[in-house]
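Novice: Mind folding the following:
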Amino acid sequence: MISTVLLCTNLTKEYLNITFEKNYRTTGSAINFNLINQLNKSNQKAIELSTYIYTKTTDLNTLQLILKIKKEQKEIETELKQLSEKNLIIIPNSIYNKSLKLDSSSFKNIKKLYFNLLETELNKQINIFDSIKISTRNPDFKQFAIRSLAKLNSNHKILEARYTLIQFTPKTSFCKKSF
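Specialist: Predicted structure coming up:
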């Protein structure tokens, strides 16, 4: 029994010089929860605005564009929820006022206003995804940001061109018949 104790004592002396290092896994960390929350809010607003514009517009090209934007916003929403669940992130429900009833008396063309608001939300999302792409060390969120940026930049350019056309299109006026 004494020999066993001596043997164990000798073994512990050999391992005293070993230093232990902790290797922390950094791939899953460094997700800015505030950015994720802002992205979710902006995404919800963009979906709501595109739905509203869709119901108020009759131009076929505009309808196609708005449907494309809404579809891609829904895809972003779905992927954001999946990534959030995978990374154990809880996204709070949006608290902002979802009512789109604006004081239209100060705006000459309400359609321009909603296009402008949608363009603003797309800009916000582009900025948020740029920040996520740069700051996150999570490869899933980085790839999500890169894919979403491609869609958003494309939609933003098309929407901006369409908004410019709406802005400079003269209103059709009906001429009164003169007798």
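Novice: Could you use CA atoms for every contact and neighbour count after this?
Specialist: Noted.
Novice: Which of the three states applies to the closest residue to residue 69 other than its chain neighbours?
Specialist: In this structure, residue 69 finds its nearest non-sequential neighbour in residue 155, 6.5 Å apart by CA to CA, 6 or more residues apart in numbering. Classification of residue 155 by DSSP: H, G, I helix; E, B strand; the rest coil places it in helix.
Novice: how far away is residue 155 from residue 119?
Specialist: From residue 155 over to residue 119 the distance is 9 Å, taken as CA to CA, to the nearest Å.
Novice: Please generate a structure for the following sequence too, so the two can be compared:
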Amino acid sequence: MDLKDRLLIRKFNEKSISEIEFRKTFSVDLRLNQDFILSNLYLALKEEDPELLDYTLALFFFDPGFMNSEKYVHVLSRILDCEWHFRHEDIIALLEGTKSIECVEILYNTALRNFKYLEYDNTYSLARKCIHALGRIKTKEATEKLEILARSDNSIIKEKAEKQLYNIK
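Specialist: Model (predicted):
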């Protein structure tokens, strides 16, 4: 993704250009080349580039079918496990939307992680988002992970997991 594309994404996010203008001037027709998003996610992962990740995540707006596709789940799961960025909550939301069984393990593991940039967060916001995502996935595997989390020594994690289990049943 070149600088021109990044500038266009920024302008679109700031609402200083319309979606039509964005689509006309962006280097790739995202309706025809959805692999552009996927390849940039892999590049951001390989190069540990948080800025490229930010711009690429903004492009999900242009792939409304992503929730019905598992093509992004693997790379998003790998990125979720990394410490070089601050977009964990956004990635959890994207994975939750796919309801893919493939992301159950990483959501569970992330619920138990303590990222350095979240040391101040005594509300366990990231863990709660992971638990909510597991509750939305509603598979046997997701339910098993929620049952484990419901036995946590952490009262916030335990309570959120219990609530999700109650909502599933």
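Novice: Got a TM-score for the two of them?
Specialist: After superposition, the two chains reach a TM-score (TM-score structural alignment, normalised by the length of the second structure) of 0.26; 67 aligned residues with a CA RMSD of 5.1 Å.
Novice: what's the nearest residue to residue 106 of the second structure if we skip its chain neighbours?
Specialist: residue 77 (6.3 Å).
Novice: Please, which helix or strand holds that neighbour?
Specialist: helix 73-80 (DSSP states H and E).
Novice: following that helix, which helix or strand shows up next?
Specialist: Later in the chain than helix 73-80 of the second structure, the nearest helix or strand by DSSP H and E is helix 88-98.
Novice: quick one: buried residues of that next one?
Specialist: Within helix 88-98 of the second structure, the residues scored as buried using 16 or more other CA atoms under 10 Å are 88, 91-92, 94-98.
Novice: Check which helices and strands it is in contact with.
Specialist: Helix 88-98 of the second structure is packed against helix 73-80, helix 125-137, with contacts defined by 3 or more CA pairs under 8 Å, 6 or more residues apart in numbering; DSSP states H and E.
Novice: With distance to residue 9 of the second structure as added columns, please give the ones you listed in CSV.
Specialist: CSV is the format used below for those (distance: least, CA to CA, whole Å):
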stretch, distance to residue 9 of the second structure
helix 73-80, 20
helix 125-137, 26
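Novice: Now do residue 47 of the first structure against residue 143 of the first structure, distance only.
Specialist: Taken as CA to CA, the span from residue 47 of the first structure to residue 143 of the first structure is 22 Å.
Novice: okay, these two: which has more neighbours?
Specialist: Counted by other CA atoms under 10 Å, residue 47 of the first structure and residue 143 do not tie: residue 47 has more neighbours, with 22 against 13.
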